[in-house]
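S.K.: Fold the following and give me the result.
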Amino acid sequence: MSEYKAPIRDIQFVLDEVFRADELWASMPATEDVNMELARAIYEEGARLCEGELLPLNRSGDEQGARLEGGIVHTPEGFKEAYNTFAESGWIGLGGDINYGGQGLPKMLTVMFEEMVYSANTSFALYPALTAGACLSIVTHGSETLKSTYLPPMYEGRWAGSMCLTEPHCGTDLGLLKTKAVPQEDGNYRLTGTKIFITGGDHDLTENIIHLVLAKLPDAPAGPRGISLFLVPKRLLDEQGACAEPNNVSCGSLEHKMGIKASATCVMNFDGATGYLIGEPNKGLAAMFTMMNYERLSIGLQGIGLGEVSYQFARNYALERVQSRSPAGAVQPDQPADPIIVHPDVRRMLLTMRAYNEGGRAFAAYVGMWLDIAKNHPDNEQKANAAAMVALLTPVAKAYFTDRGFDATVLGQQVFGGHGYIREWGMEQFVRDARIAQIYEGTNGIQALDLMGRKVVADGGEAFAGYSQLIRDDIASASGNIYAAALTQALGKLEQATDFVCSTAQQDPAVIGAASCDYLNLFGLVAYGHMWLKMDQAAQTGAGDFYQAKQMTAKYFFDKLLPEADAYYAKVCAGSAPTMAMPAEMF
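M.R.: I've put the predicted structure just below:
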C-alpha cells in the first residue's frame, strides 16, 4: 500500500501565509490564546495518529465492514482500540465548548484536522464527526441540564452521537416525517417511529449513543413547521448520571452499501423511547440545521480528504511506474521505459487533482474563518454578516468539495490504469467511499437548489453581492497579479448569471432548478479562483520548491480549469426550456 502523509506544510501555508489566522484568532477573546505554534503541534500529533493508527485500518475495515449480530453492531477489528486512542487524546472535543470539557479551538483549525482523518480512514472519521455535530446542537439549543449531563462524556468520547432525520418515506421533504413524540406527565416524551440511513446509529465503540431525533408532537402544525428535536439516549441514566437500563431504541438492520462499509449505517427503531426536548416545540428543524451546517462542511472535507489521499497514491505510482517513452525523448535511456509522470495526460490528471484539492483546502479554511467570526466575534454586526456569509457558502462547500473530490478519486484510479480497478491497490475504495459524500447530508442537487433558490434568488442576490465585493476587493489588492484579469472575467460571468436567474425567476420559476447545478459549479470555480489568486500572491513571497510548485499549480488552474466558467455561464443562461420542454410521457 502507498503511504499517506498529512499535508502539514500546505496547511501551514494556508493558515499562516494566506489567511494570517494568528491575527484573526488574536482579535477574538474566545480564541486569543490560539496561535500557529499551537496549531502546528496539533497537526503534527494529528498526523501521527492518522498515518500510524487510522490508515492501516482503512482497507481491513472496508473488507470486514460493520456487522449486526445478535442485536449488537460490531465495528471491524482494531476500530475500538483506535477509537479509544482517538478519544483519550482529546480529538473529539477539539472544537467543543470549554465550559463542558471541550477545547474551544477555532473551526479554521479543526477543519484541517478533519481532512486528515477523512484521508486516513473515512469510515472511522464519521463516528467522531457525528458526535461533534450532535454536541453542537445540544450546546446551542439544549437546556443547561441537558448540556451539563450529556456534553462532558460526549466530548470525552465515552458517549457518541447520531443524527436521526430520514425516514423510509421521506428524505429531503422532512415535513412528511411520521415519528411521533408523546408528552408524559414527568415532562419527558415517548418517541415512536423508524429512521433510516443513520450513520453511527449503533456500534460498539462507546457505552452510550445520544441520538438527536426529529419528531412531531400530537398537536404539531402540518409540514416542516411542526417538527421538534429530541435527545434520545441509547441507554437511560441513573440519578448519578451513569448509564443504566437500555432505552427502547434498537438497530433493526444495517444497510449494505457501495462504500464506507466500516461505518455502521443503521435502520433505527424507536418504540416508545424516552426522549428530552431540545429547544422549543415545533422549532426542531432550525435546531437541527445548526448541526447540519457544520456537518455539511465536514462532509465536504470528506471529498477533499479522499481527493488528497488519492492524489498522493497516484503521484507516487506515476513516479515509479515505467511505461513507454516521453514524447520529448527518453528520460531514462538506461531503462526500458520512462516513468508515466512524463506523459502529458498523466500530468493533466495529477495537476487537476492537485488544483482542486489545494483550492478546496483553502476554501475550507475560508468558510471556517466565517464560522469562527459568526460564533466568536465580539461585534454583533460582524457576527451577523459572517452568519450570512456562512449560509451562502455552506452549500457550495458541501457540493463542490464532494463533486471535485469524487472527480479526484476517479482521476487517481485512472492514473493506475488497470491496477486502479484492482482491490489490492486501494484506489477503487477511495472512489466508492467518496461517492456517498455527494448524496448524504442533502444531495448535491439539493445543495444547488438551496444556493440558487434560498441563498441567492430569495434575497435578490444581496448576500451574493456582498461576497462578490469581497472578491473584487482582493482582486484590487492583487492588481499586479497576472491572474487578476482572468478572475475578474470569471466573476463577471457569475454576477451576470446571478442577475439572469434573479430576473428570469419572476416569470419562470423553473429556471431556478434548471440553472442551479450549473450555477453552483460556476460559483465553485470562481470561489476556487479567488483562493488560487490569494495563494499565488502569498507564494510569490517565498523561495524553494514548495512555492514554485504552488505557483505552477495556480497557472494550471487559471489556464486549464477556470475557462470552464464560460461553459457553465452559457448553460445557466440557456434558461429552463431545454430542460422542461419535453413532456413526461416522452422520457
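
S.K.: hey, let's count contacts and neighbours off CA atoms from now on
M.R.: OK.

S.K.: Now do the same for the residue nearest to residue 414 when sequence neighbours are not counted: helix, strand or coil?
M.R.: Using CA to CA, 6 or more residues apart in numbering and skipping residues adjacent in sequence, the residue nearest residue 414 is residue 420, 6.3 Å away. Here residue 420 is helix, with the state taken from DSSP: H, G, I helix; E, B strand; the rest coil.

S.K.: In contact with residue 420, which residues?
M.R.: Residue 420 is in contact with 412-414, 426-428, counting by CA atoms under 8 Å, 6 or more residues apart in numbering.

S.K.: Quote the end-to-end distance of stretch 242-256.
M.R.: End-to-end span of stretch 242-256 (CA to CA, to the nearest Å): 34 Å.

S.K.: Now find how far off-centre that stretch is within its chain.
M.R.: 27 Å (CA atoms, centre = their mean, to the nearest Å).

S.K.: likewise stretch 318-332?
M.R.: Distance of stretch 318-332 from the chain centroid (CA atoms, centre = their mean) equals 37 Å.

S.K.: one more to put side by side:
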Amino acid sequence: MPIYNAPVRDMQFILHDVLEVSASGLPGHEELDRDFTEAVLEAAGKLASEVLTPLNVVGDQQGCTLENGVVRTPDGFGEAFEQMKEGGWTALDCDPEYGGQGMPYLLGLATGEVFVSANMAFNMYQGLTHGAYSAIHAHGTDEQKQKYLPKMVSCEWTGTMNLTEPHCGTDLGLLRSKAEPQDDGSYLITGQKIFISAGDHDMSENVIHLVLAKAPGGGESTKGISLFIVPKFLVNEDGSLGDRNNVSVGNLEEKMGIHGNSTCVMNYDGAKGWLLGDLHKGMRAMFTMMNEARIGVGLQGYALAEAAYQNAVEYAKDRLQGRAVTGAENPEGPADPLIVHPDIRRSLMDQKSFLEGARMLAFWGAHQIDRAHSGDEAAEGLISLMTPVIKGFLTDKGFDTTVLAQQVYGGHGYIEEHGMSQFVRDARITMIYEGANGVQALDLVSRKLAQDGGKHVMAFFESVKAFIKEHEGNEALKADFLEPLKAASKDLQAAAMFFMNNGMKNPNHALAGSYDFMHLFGHTALGFMWARMAVAAQKALDEGTGNDDFYKTKLATGRYYMKRQLPMTGTHLARIESGADPVMELDAEQF
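M.R.: Model prediction:
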C-alpha cells in the first residue's frame, strides 16, 4: 500500500524562511510562528498518514453506491469524517462568528495539501463545503449566514456547487434550469445538474446545494443567471431540519478516478430555493466559489504528485535493477538500486523540482488571497491574474509528474497492487473540472491579461524586475538563478507583446497561443518562486542557522529547475510566435 508523510520541513521553509508570514503585518499572521505552524502541520500529517492514507485505496476499490435514493460512502469514510470535524480541521480558516477558528487562508491551504495528498476523494467533501461557505459568507444575507454557516463550518452540513448540465458545461449561457418566484420570497428550482461532486452522501445531516438557474426577466445569456441556496432538507426557523426538499440523486457517475467521492446527477423537481446575492447576478456570486475552487484544484494537481513522488523515491531506493555504468554501488547485492541510474535521477529531479516550486507558488498565491482579504487591491488583482496559471499549469504538470512517478515502477506501476495507477487516475480530473485547462488558458489571454488596463501583468513583471535588481549583487545566485529568471521573464513579455501586436488584427493569433502562454507563464512563475527560495536558502547557509544539508539540497534542486525546466519558455514563445496559421490551416473535413 502506498505511503505518505507530510512534507512539514519544506512547508515550514516556505512559510518562515521565504514568506516570513509571522512578520508580514497581516491580521492573524502574527500568530503563525514556527512552533505553532509546525504543531498544526504535524497534527494534520498524523491524521493524514494514519487515518486518511489507508482509506485512499479503500475508497478507490469500493467507490460510492446509490441505494434506495441514498448515497453510501466507502467503509471508514464516515468515521474519518467525524475525526476531521472533531479535530476542528473543517473550521480552521473560517469566520469565528460562525464557529470558525479565524486562521489565515494560507494555513488552511497548507493543511489542505496534506489531506489531498493522503486522500483527495475524501477531502473533496469538506473542500466543496468550504467553497459554498465562502460564497454564502460573501454574498448571503445576515439571516442566510446565521441559518447555514455554523453547521457548514462544522461540516454537520456539507455544501456543493451545481453548474453543469447535460448540454451545458463551459458555455453557461445555454443553461436551462429554471427558478420560479413564489409569494413567500422563495423560488421553485427545476432542472437537472450533472458531475456534482459530493452531491449526496451519508456523512452529514444535510447538504446545502448552490444552484445556478434562470429566473424570469434575466434574458438568455449568462447575465440572466441567478444563484440559489437549495438545501437537501428544508431548515426550520429554529434551525432544526424539516421536510425533504424536492431534490434527488438520479445516478452516480462511473468515473476514471476519485471513486471515493460521490459524483452525482442531481434532479431538481420544483425544489425550494432562496436567492443568494443579487437577482440575475449569479455568476458574480458563483465566481467567489469558483476562484477559491480553482486555487484548490491547482493544489490538488501537485499534492497528488507529491504522494506519487514519495512512493517513487522509496521504490527507486529499494528496487534492485542493473548496475551503475560507473561501477557497482551495491557490490554485495545482485544489482544496484534504480536510483543509481541517470535517467531515473532525471525523472525524480523533474518531479522534485516541480513539486517544491509548485508548493511555493500555491503558498504565495494563498498569501496574496490573505492580503486581498485585508484590503490590498493590488494583491487581489495579482491573484486574479494568477488563478488560471495556478489551476492550469499546476494540474497539467501535476498529472505529468504522477505519470513520471508511475514510470519509475516500470511494469509494477501499471499493476493496481502498488497504488500508482490511482494517483494517475485521480490526478487526471484536475485538468478538467472547475474549468478545463484550455478554458483557463483562454481566460488568461482573453480576459486576465487586459484586466484593468493590463496593470496586473505589468505588476508581475515589475515584481520580477525589482527582485532581480535587489539581488543582482549576489554572485552566488546570479548565474544559476537571476539570469535564467531574467531570460524567462523576457520570453513572457515577448509573448504578451506578440498578442498585443497581432491579436487585435486576428484574435486567433492570441487564442491559438493561449495554452502555450499559460505554460510559459507557469514556468516563469515557478522560476520566480525558485529564485526567491534560493535567496532564502543561501541566506540561511550564510548565517549558519543549521541544517545545512536541507538548504544545500534546496539550492541544488532549484538549479536543476532553472537549467532543465525553465528553458521551456523559449519553446513556448516560438510556438506562440508561429501564430494561428499552422493551427487553423486545415478545413474541418481534413481532420
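
S.K.: The second structure: which residue goes with the residue nearest to residue 414 of the first structure?
M.R.: Residue pairing (TM-score structural alignment): residue 420 of the first structure is matched to residue 413 of the second structure.

S.K.: the strands in the stretch 201-350 of the second structure, which residues?
M.R.: Secondary structure of the stretch 201-350 of the second structure by DSSP state E, counting those that start in this stretch: the strands cover 206-214, 225-231, 233-235, 241-244, 247-252, 263-276.

S.K.: Where does the fourth one end up in the first structure?
M.R.: This means strand 241-244 of the second structure. Taken onto the first structure by TM-score structural alignment, strand 241-244 of the second structure occupies residues 243-246 there.

S.K.: Can you mark which positions in that stretch are buried?
M.R.: By 16 or more other CA atoms under 10 Å, the buried positions in stretch 243-246 of the first structure come out as residue 243.

S.K.: With the second structure overlaid, report how far it is off on average.
M.R.: Overlaying the second structure shows stretch 243-246 of the first structure at a mean distance of 1.2 Å from the equivalent residues (mean CA distance after the TM-score superposition for the first structure).

S.K.: ok, back up a step: quick check: which of the strands of the stretch 201-350 of the second structure is buried the most?
M.R.: Mean neighbour count (mean count of other CA atoms under 10 Å) peaks for strand 225-231 among those, with a mean of 27.

S.K.: Could you look up the SS state of residue 441 of the first structure?
M.R.: Following three-state DSSP, residue 441 of the first structure is assigned to coil.

S.K.: before we move on, the earlier item: where's the residue nearest to residue 414 of the first structure relative to residue 290 of the first structure, distance?
M.R.: 39 Å.

S.K.: quick one, what contacts the corresponding residue of the second structure for residue 304 of the first structure?
M.R.: Alignment note (TM-score structural alignment): residue 304 of the first structure maps to residue 302 of the second structure. Residues near residue 302 of the second structure by CA under 8 Å, 6+ apart: 355, 358-359, 394-395, 397-399.

S.K.: so residue 516 of the first structure makes contact with residue 444?
M.R.: No. Contact criterion CA atoms under 8 Å: residue 516 of the first structure and residue 444 do not qualify, at 10.1 Å.
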